[in-house]
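A.B. asks: Predicted coordinates and the sequence they were generated for:
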Amino acid sequence: MADDVLVLIDQQKAMRHPQWGPRNNPGAEENIGRLLAAWRMGGAPIVHVKHDGTRPGSPFRPGHEGNDFLEPTAPRPGETVVAKRVHSAFIGTDLTMRLEAMGRPRLVICGVLLANSVEASVRNAANLGFTVLLPGDACWSCDKRDLTGRLWPAEDVHQLTLALLDGEYATVTTTDAVLNAKT
């Protein structure tokens, strides 16, 4: 696992915007921080994916505070930052090329929102032939209203998304399992 790449999705101040509504997994940021600390300690490769929103009013728009990284997981000098303009970290970026130059390592993907940018990135990674570990407790989800008007609680959205990704697109795991396998 020493050569695994940690990919952090959208760890930006915009995720604190009230537009997202109620969320689950209040420990996600702590788990993301634990993964990041382990990768840094081991000198393993890290990719910070940053969303540069293009829609008017997007809290992710460059030049606005929401575009800034969250302090606890902000990149350090020398760590790779990939800016994306759509949901997937693989579309319109050089991420695939960077990973191929590293020998197509296994990816550990975490961040937010699980049923949005994380899911899009995991699916694309798998479709490109990468092996993906997805620590579900290092991601979080928000309540979501479906097209019939039913409101799905964040935890239900989270668990269903993990179930849809597990096996075909990623191996869903936990932060502890990833960290235990690293030692």
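C.D. replies: Done, it's in. This one's a predicted model, so the numbers in the text were calculated from it and none came from an experiment.
A.B. asks: make it CA atoms for all contacts and neighbour counts henceforth
C.D. replies: Noted.
A.B. asks: contacting residues for the most far-flung residue of the chain relative to its centre?
C.D. replies: The centre of the chain is farthest from one residue, residue 148, which by Cα atoms, centre = their mean lies 28.4 Å away. By Cα atoms under 8 Å, 6 or more residues apart in numbering, the contact list for residue 148 is empty.
A.B. asks: Put this next to the first one:
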Amino acid sequence: MEITQNAALVVVDVQKGFDDAEFWGARDNPAADGNIASLIEAWQESDRPVVFVRHDSDEPGSPLRIGCEGNDFKEYVEGRRGKGRGPELLVTKSVNSAFYGTPDLDAWFKAAGVSQVVLAGIQTNMCVETTARMGGNLGYDMLVALDATHTFDLTGPNGWHLTAGELARASAVSLHGGGFARMVTTGELVTAVRC
């Protein structure tokens, strides 16, 4: 796997509010947090750009609302911010796609000559998937570190219920099959950037 020297790692919504199991329900992939931390460290050690995305929810009752502790990044993310020598950006948003945040992520990528983007974070089938789809449509080489994401069980129309694991697999199949993004592992990425 080839990772360009200016490939950007986009860390999506790794916020304390997602630890509220009573609000979100059952989740998948307990290894996600460790894998996200490994990616941030590898990117910072190799002086590559890192983008931290924070969801500032405007939904009443959401644990991700501005002013709530749940809006804050998890400690292992907050503790790494500003530690790398490569470019770093904070994007805030209130919708699913990091490309509809502030500042303009697409403009920042274009100014920095970024053409390859690696995604990690929360939730696999929501903000990670939406950002991957939009990035693919914008022409970026999108890679999703699936084992560095997680999501939650969800019930949809007609009482259809999917587990978090089923939703993650559905996202991976849709993104890969639709040509929006390639699915990769944390191990593959860390090895590639440390070669």
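C.D. replies: Yes, it's here. As the structure is a computational prediction, the values presented were derived from the model and not from experiment.
A.B. asks: quick revisit: what helix or strand does the residue farthest from the centre of structure 1 sit in?
C.D. replies: For residue 148 of structure 1, there is no helix or strand it lies in under DSSP states H and E.
A.B. asks: same thing with residue 188 of structure 2?
C.D. replies: Secondary structure from DSSP H and E places residue 188 of structure 2 in helix 186-193.
A.B. asks: contact partners of that helix?
C.D. replies: Residues outside helix 186-193 of structure 2 that contact it (Cα under 8 Å, 6+ apart) are 1-3, 35-36, 38-39, 42-43, 46, 145-148.
A.B. asks: go on, stretch 32-44 of structure 1?
C.D. replies: Contacts of stretch 32-44 of structure 1 (Cα under 8 Å, 6+ apart): 2-6, 8, 45-46, 72-73, 110-111, 138-139, 175, 179.
A.B. asks: In helices only, show me these.
C.D. replies: Applying DSSP state H to these, the entries found in helices are 175, 179.
A.B. asks: between the contacts of stretch 32-44 of structure 1, which is closest to residue 83 of structure 1?
C.D. replies: Nearest to residue 83 of structure 1 among the contacts of stretch 32-44 of structure 1, counting by Cα to Cα, is residue 8 at 11.8 Å.
A.B. asks: Residue 53 of structure 2 touches residue 97, doesn't it?
C.D. replies: No. Here residue 53 of structure 2 lies out of contact with residue 97, judged by Cα atoms under 8 Å, at a distance of 9.8 Å.
A.B. asks: more neighbours, these two?
C.D. replies: Neighbour totals were compared for residue 53 of structure 2 and residue 97, and residue 53 leads with 25 against 21 (other Cα atoms under 10 Å).
A.B. asks: Residue in structure 1 paired with that one?
C.D. replies: Matched by TM-score structural alignment, residue 53 of structure 2 corresponds to residue 49 in structure 1.
A.B. asks: helix or strand for that match, which one?
C.D. replies: Since the elements are taken from DSSP H and E, residue 49 of structure 1 ends up inside strand 46-51.
A.B. asks: List the contacts of residue 51 of structure 1.
C.D. replies: For residue 51 of structure 1, the contacting residues are 10, 60, 67, 83, 84, 85, 86, 87, by Cα under 8 Å, 6+ apart.
A.B. asks: same thing but 7 Å
C.D. replies: By Cα atoms under 7 Å, 6 or more residues apart in numbering, residue 51 of structure 1 lies in contact with 10, 60, 83, 84, 85.
A.B. asks: What are the boundaries of the helices in structure 2?
C.D. replies: Ranges of helices within structure 2 are 21-24, 32-45, 75-78, 105-112, 129-137, 164-177, 186-193, based on DSSP H.
A.B. asks: wait, which of these is closest to residue 60 of structure 2?
C.D. replies: When the helices of structure 2 are compared by Cα to Cα, helix 21-24 sits nearest residue 60 of structure 2, at 12.6 Å.
A.B. asks: Identify the residues contacting the closest one?
C.D. replies: By Cα under 7 Å, 6+ apart, helix 21-24 of structure 2 touches residue 152.
A.B. asks: Next: stretch 151-169 of structure 1.
C.D. replies: The set of residues external to stretch 151-169 of structure 1 that reach it, using Cα under 7 Å, 6+ apart, is 22-24, 114-115, 122-123, 126, 136, 140-145, 172.
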